[in-house]
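[1] When you get a sec, could you give me coordinates for this:
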Amino acid sequence: MTESTALTPFRIDIPQADLDDLRDRLARTRWPHPVPGRDDPHDFSRGIPLPYLRELAEYWRDGFDWRAQEARLNELEQLTTVVDGQTLHVVHVRSSDPAATPLLLNHGWPGSFIEYERIIPLLADDFHLVIASPPGFGFSTPLASTGWELARTTDAFAEIMSRLGYERFAVHGTDIGSGVAGRLAAVYPERVIGMHLGIDRAVLGLVGAVFPRPDGLSEVEAAELDAILAASAAERGYLEMHNHRPDTIGAALTDSPVGLLAWIGEKFKVRSGDGYGAPVVDRDQLLADVSLYWFTRSGASSAQFYYEGAHSGVMPLMGGPVPSAWAAFDTHPLLRRTMDPANRIEHWSDFTEGGHFPAMDAPELLVADLRGFLRGLS
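    Reported below is the predicted structural model:
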């Protein structure tokens, strides 16, 4: 059979029974016994601290309004389409200018299309915006098969842009979305107008595994890099589980809302623009994202993306012969020396603010950088 290329309108409508079930599960949470000395809600040295988690869970149960979030998200045009057997969810916001540049926004884990909600109105005058959820994320569920990794997802997203009528478009990405954006630029250079990536100092944790150690480091710089590598190694437990045992952690993330909240909430806390300080990422936006993972059971299915990537043999492609821009948030002097030692990236921006989720914790900076880079490209 020939696969349908239909674009089907989509509206979020979580059954009330699912909301009632979530509230009931939160009310019946079986909490761990407190560990003596672990009563500081700002101490994430062993993971998410119990006092912080309890407060967040209580607000999720009694203060957070999913229906208000749902109504606002439904103001966005949404659709689903089937590519290579997989249903994929897409947000499509058309500019009032028919000649506006199409811009594909790509997210990673533990983000979702909700990650970009606050920059949509800031960009919609200048760009036709497309946000496609990768297989296993959000409403791009359930997974129809195994084998959905970076290369297959990239091809699927290129097909989605064709179905929307966009043969030429710009791309932006963070986290896993950086891999999709980079691969689109490398594999489809005739279609990609420009590639914009958002990174933060967390990528320095990949030095030695993916990126070579910069040459000529001073003793102070070497010590700083070693400290960053140690901090990165200390929080990579989730990555090892996703890469090697997604089924095991997936069962817990699907059955326990507090387990899911801890798994995702820690990353938003420590990787937002102020590290372990007061949250920069808005609490309601964070919980809307966690709720999306809960209602779609994508805590389990999104982890499969990591397993597929770790076992696919597909290497990341960080761009091609197209104009490229890298925006470094929560930057560090070693970032460019590591990622672009020859200074070949023509548009590089350093920001001390922001973090791993710039669309959430530094939206104005991200929007200004995107506009500045894409202005004049066609």
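
[2] okay, CA-based contacts and neighbour counts for the rest of this
    Fine.

[3] now the strands: where do they sit in the protein?
    Along the chain, the segments classed as strands by DSSP state E run 8-9, 78-83, 86-93, 101-106, 127-132, 169-174, 192-200, 324-329, 347-351.

[4] Format those as JSON lines; extra columns: mean neighbour count.
    Below are those laid out as JSON lines (neighbours: other CA atoms under 10 Å):
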{"stretch": "strand 8-9", "mean neighbour count": "12"}
{"stretch": "strand 78-83", "mean neighbour count": "19"}
{"stretch": "strand 86-93", "mean neighbour count": "22"}
{"stretch": "strand 101-106", "mean neighbour count": "25"}
{"stretch": "strand 127-132", "mean neighbour count": "25"}
{"stretch": "strand 169-174", "mean neighbour count": "24"}
{"stretch": "strand 192-200", "mean neighbour count": "26"}
{"stretch": "strand 324-329", "mean neighbour count": "24"}
{"stretch": "strand 347-351", "mean neighbour count": "16"}
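
[5] Next, the second sequence, to be compared with the first:
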Amino acid sequence: MGDRRSANVSYPAPRPPESRRGAPCPPLSNPRAQENRPIPRAVPQPDLDDLRRRLDHTRWPQPLPGTGWSDGASLDHVRALAGYWATGFDWRAQEARLNAFPQFTTEIDGQRVHFLHIRSPEPDALPLLITHGWPGSVAEFTEVIGPLTDPRGHGGDPADAFHVVIPSLPGFAFSAPPREPGWGIRRIATAWTELMRRLGYERYGTQGGDFGSLISPEAARVAPTRVVGVHVNALVTVGAADPADLAVPEELTPAERSRLAARERWHRELSGYAAIQGTRPQTLSYGLADSPSGQLAWNLDWFAAHGDKPDALDRDAVLTNVSLYWFTNTAGPSARLYKEAASAWATPPERSGVPTGVAVFQGDTAIRRLAEPHHTITRWSEFGAGGHFAAMEVPELLVGDVRTFFRALR
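    The predicted model follows:
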């Protein structure tokens, strides 16, 4: 099917950039950006039919008996979820849910960027730029958009309202695959800064997890006078010294020791996907572009926290994200971000002076003493629940921490 999935997607006539509550979005200042195109309102039915046919005809691998999740995504789990994807999952309902949010595309630095833009009904709302990671998408945030933009309507304080901007990373879903190398952390952060300028936002906060925990602080380094604060979850601490050089074991808290052990386990047992995507993304893409079951298994291995809690995430939420990768044929372009970010993994970032809040959810491996050399941490919150995808797993906890952190920065 290849590129036909992208080429045949239909676009409706552009509609005015308005939120569901009717608050007008500020116009993009770039004349080319005025040609806003909404995302596809409907995946063509032949593409849905083709997905089901491919799922029905999957040739399943033969695992070593009794391995479960120890060698990767469990065959029983993937097979069951693929069956539900083919016969029970309602893509049209998820599609309509996404289409309820106003979203557009614009070109920045030669790259077509897709973004959600939801204006708060509160006139004094603070703009907030949110960035996802892999294997996520803008669909991760459907549960937090309402409480963030309209706290009054969700039992909160209207003074905590945000105007929300959520871009799709280059090569993910409806953002076009990059046409040249070089789209790493810094370049994306610079593009996000330009997007916020075009939207008329000169003062705003940033938030993100996974890759978003790298890009959101970098956006503050790019524009420190415009970003009032950075909030991250699933913080990736890169370029840090060996933890053994920073503290002796008795100086570590029990939680920090557990996180160090989790970091070591990830490097030892679970980092294969990152090594492949960081070195051979094109080779990987052939199998994922041709097999929806392969795409499902590859993404599910991370969504399921590598088997530690394979059912933590709602299966419809997982399949919505996987479907976005499949229908847009972006397995390869999204995987390439790991290769583009290779230098960021190894090079310590310069210290950011912008106030930074870190939310540590269950399973995160962030350690404050490793993060402090690179961030001005003014809030550090630890939760005994949640996981890597906090916006999907514990949206109320994430929203509460974001509100609290930015309250003093408005």
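
[6] Any chance you could compute the TM-score here?
    After superposition, the two chains reach a TM-score of 0.89 (TM-score structural alignment, normalised by the length of the first structure), with 365 aligned residues with a CA RMSD of 2.6 Å.

[7] Kindly reformat the strands of the first structure as CSV containing distance to residue 120 of the first structure.
    Shown next, in CSV, are the strands of the first structure (distance: least, CA to CA, whole Å):
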stretch, distance to residue 120 of the first structure
strand 8-9, 19
strand 78-83, 13
strand 86-93, 8
strand 101-106, 10
strand 127-132, 8
strand 169-174, 13
strand 192-200, 16
strand 324-329, 18
strand 347-351, 21
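
[8] Just want to check the distance between the residue most central in space within the second structure and residue 105 of the second structure.
    Nearest to the geometric centre of the second structure sits residue 132, at 1.9 Å (CA atoms, centre = their mean). Going from residue 132 of the second structure to residue 105 of the second structure by CA to CA, to the nearest Å gives 17 Å.

[9] quick one on the thing from earlier: for the strands of the first structure, which one sits closest to residue 310 of the first structure?
    The closest of the strands of the first structure to residue 310 of the first structure is strand 169-174. By CA to CA, the value is 18.3 Å.

[10] For residue 71 of the first structure, what is the corresponding residue in the second structure?
    Per TM-score structural alignment, the equivalent position to residue 71 of the first structure in the second structure is residue 96.

[11] Distance check, its match against residue 326 of the second structure.
    From residue 96 of the second structure to residue 326 of the second structure the distance is 17 Å (CA to CA).

[12] Look at the two and report which has more neighbours.
    residue 326 (24 against 12; other CA atoms under 10 Å).

[13] Spell out which residues sit in contact with the corresponding residue of the first structure for the residue nearest to the centre of the second structure, please.
    Residue 132 of the second structure maps onto residue 107 in the first structure when the alignment is built from TM-score structural alignment. Residue 107 of the first structure makes contacts with 113, 115, 133, 173-178, as judged by CA atoms under 8 Å, 6 or more residues apart in numbering.

[14] How about residue 406 of the second structure?
    Here residue 406 of the second structure is in contact with 205, 229 (CA under 8 Å, 6+ apart).

[15] Apply 7 Å and report the result again.
    residue 229 (CA atoms under 7 Å, 6 or more residues apart in numbering).

[16] can you check residue 61 of the first structure too?
    23, 26.

[17] Residue 366 of the first structure too?
    358-359.

[18] The counterpart of it in the second structure and residue 227 of the second structure, how far apart?
    Using TM-score structural alignment, the partner of residue 366 of the first structure in the second structure is residue 398. For residue 398 of the second structure, the distance to residue 227 of the second structure equals 20 Å [CA to CA].

[19] ok, now residue 241 of the second structure?
    For residue 241 of the second structure, the distance to residue 227 of the second structure - CA to CA - is 28 Å.
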